[in-house]
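>>> fold the following, please.
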Amino acid sequence: MDFEQKAPPLAIVVMGVSGCGKSSVGEGIATRNGMSFVEGDQLHPAANVEKMAQGIPLTDDDRLPWLDRIGEEIRAAQKASRGLVISCSALKRNYRDRLRQAAAGYVAFVFLEGSRDLLLARMQARKGHFMPASLLDSQLQTLEPPTGEPGVVTVAIDMSLNDMVALACERLSGAAVKGGFHAG
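So this is what the prediction gives:
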């Protein structure tokens, strides 16, 4: 019998400010790799959605229960031995560290980065989303770019969706080969 403990599956958090394409890129990565996808916005408490819909930026206190729900999704996927891709703004280092802790270190981040002008144009073009374009500047001010953090790959958003997904997968694969995405 083999008593060696198997590592939990990797979770991938697709992160960035509103309008960067987290959901679309996350779905693409999940589909390409046979993983489940969870839309992180659907895990927000109703009070958070209402605040954002009214143009009120969330506070750390607003975000922490949401981050904990995302952490629960990651742990549940690991317990079920299934890979998971989840979208989450993860704007601050301490938010990402909270998710790293929830995942016992078995997590990678795909940071979708773009100019304010491109982000604003995308936000203004989408229909039916609760997040108004007026909150973009508050998100950009809150954002602590994950430069130099372990387990993060960055993808520019100024290319086609297919190219963004392909590049994210390529960079994730390259970093995993170097041992950059799990504890140990």
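
>>> from here on, just use CA atoms for contacts and neighbour counts.
OK.

>>> can you name the element that comes right after the longest strand along the chain?
In the chain, assigned by DSSP state E, the strand with the most residues is strand 107-113. Proceeding N to C from strand 107-113, the next assigned helix or strand is helix 116-125, under DSSP states H and E.

>>> which residues outside the next helix or strand after that next one are in contact with it?
Per DSSP H and E, the first helix or strand lying C-terminal to helix 116-125 is helix 136-142. Residues external to helix 136-142 that are found in contact with it (Cα atoms under 8 Å, 6 or more residues apart in numbering): 17-18, 57, 91-92, 119-120.

>>> what angle do the next helix or strand after helix 136-142 and strand 107-113 make?
Sequence order places strand 152-156 as the next helix or strand after helix 136-142, per DSSP H and E. For strand 152-156 against strand 107-113, the angle by axes from the mean of the first three to the mean of the last three Cα atoms, to 10 degrees is 20 degrees.

>>> here's the other one to compare against:
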Amino acid sequence: MGVQGSGKSTIGELLAERLGAQFLDGDTLHPAVNKAVMAAGNALQDEHRLPWLHEVGRCLAADYPNGIVIACSALKRSYRDLLRGHVGDLFVVDPEGSIDLIAARLRARTHEFMPPALLQSQFDTLEVRTDDERGMTVDIVEPPGTIVERIVAALAAETEGGEVDRVADHAR
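As a prediction, this is how the structure comes out:
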């Protein structure tokens, strides 16, 4: 989960590779109308987000032999609850960083449809993961590889015997 530029895709790709799982960037599931709204510099409203989130949830619930890792903003608790309606044992990683750090990252990249001007609206919408939500918060100042190893360790600690090869099944 998280705002644009927080490292969701980078962390997600590395985590999926580490787990031998499928990776999917949730942005690819946005319909053209959502992409057009954001490209025009407008934040999505719930009527745009909810069908997209249900599609992300269907992908999470699909039968992937080695599990799946999906990068998805899921900025509000209600959005993550919706995803948990599809996958009850959802493990959410919340990459946390300052708006200044993330804005600097955004200045160094281009995105197909998400302009940096929407960053403040994302921070305004963001509801950080709470302790009653399965998952963990990570500091994006750490290198992505370090973050991934922390995630794998947390997932392994949840599985019987801490076996990393069984972690992918629990990564959803």
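
>>> on that earlier part again, the contacts of helix 136-142 of the first structure into TSV, with extra columns for distance to residue 111 of the first structure?
Listed next are the contacts of helix 136-142 of the first structure as TSV, based on distance: Cα to Cα, whole Å:
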residue	distance to residue 111 of the first structure
17	9
18	12
57	21
91	10
92	12
119	14
120	17
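
>>> so of those, which ones are in helices?
In helices, judged by DSSP state H, the following of those are found: 119-120.

>>> farthest-apart pair in the contacts of helix 136-142 of the first structure, please.
92 and 120 (20.4 Å; Cα to Cα).

>>> who has more neighbours, the two?
Comparing residue 92 of the first structure with residue 120 by neighbour count (other Cα atoms under 10 Å), the higher total belongs to residue 120, at 19 against 16.

>>> map the more buried one across to the second structure for me.
Superposed on the second structure with TM-score structural alignment, residue 120 of the first structure falls opposite residue 103.

>>> that older thread, if any of the contacts of helix 136-142 of the first structure are buried, put those into a ChimeraX selection.
In ChimeraX syntax, the buried subset of the contacts of helix 136-142 of the first structure is picked out as below (16 or more other Cα atoms under 10 Å):
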select :17,18,57,91,92,119,120
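
>>> a strand runs through residue 24 of the second structure, doesn't it?
Yes - under DSSP: H, G, I helix; E, B strand; the rest coil, residue 24 of the second structure sits within a strand.

>>> touching stretch 42-59 of the second structure from outside, list them.
By Cα under 8 Å, 6+ apart, stretch 42-59 of the second structure touches 26, 29-31, 34, 37-38, 70, 72, 74, 79, 82-87, 118, 121-122.

>>> which bit of the first structure covers it?
Going by TM-score structural alignment, stretch 42-59 of the second structure lines up with residues 56-73 of the first structure.

>>> list the buried ones in that stretch?
Applying 16+ other Cα under 10 Å to stretch 56-73 of the first structure flags 56-58, 66-71, 73 as buried.

>>> quick check: longest helix of the first structure.
Longest helix in the first structure, counting by DSSP H: helix 60-79.

>>> mind checking how far that helix is from the chain centre?
Computed by Cα atoms, centre = their mean, to the nearest Å, the separation of helix 60-79 of the first structure from the middle of its chain amounts to 12 Å.

>>> got the contact list for the aligned partner of residue 154 of the first structure in the second structure?
Under the alignment (TM-score structural alignment), residue 154 of the first structure pairs with residue 137 of the second structure. Under the criterion of Cα under 8 Å, 6+ apart, the neighbours of residue 137 of the second structure are 93-96, 129.

>>> okay, now the closest residue to residue 137 of the second structure other than its chain neighbours: neighbour count?
Of all residues not flanking residue 137 of the second structure in the chain, residue 94 sits nearest, at 4.5 Å (Cα to Cα, 6 or more residues apart in numbering). By other Cα under 10 Å, the residues close to residue 94 of the second structure number 24.
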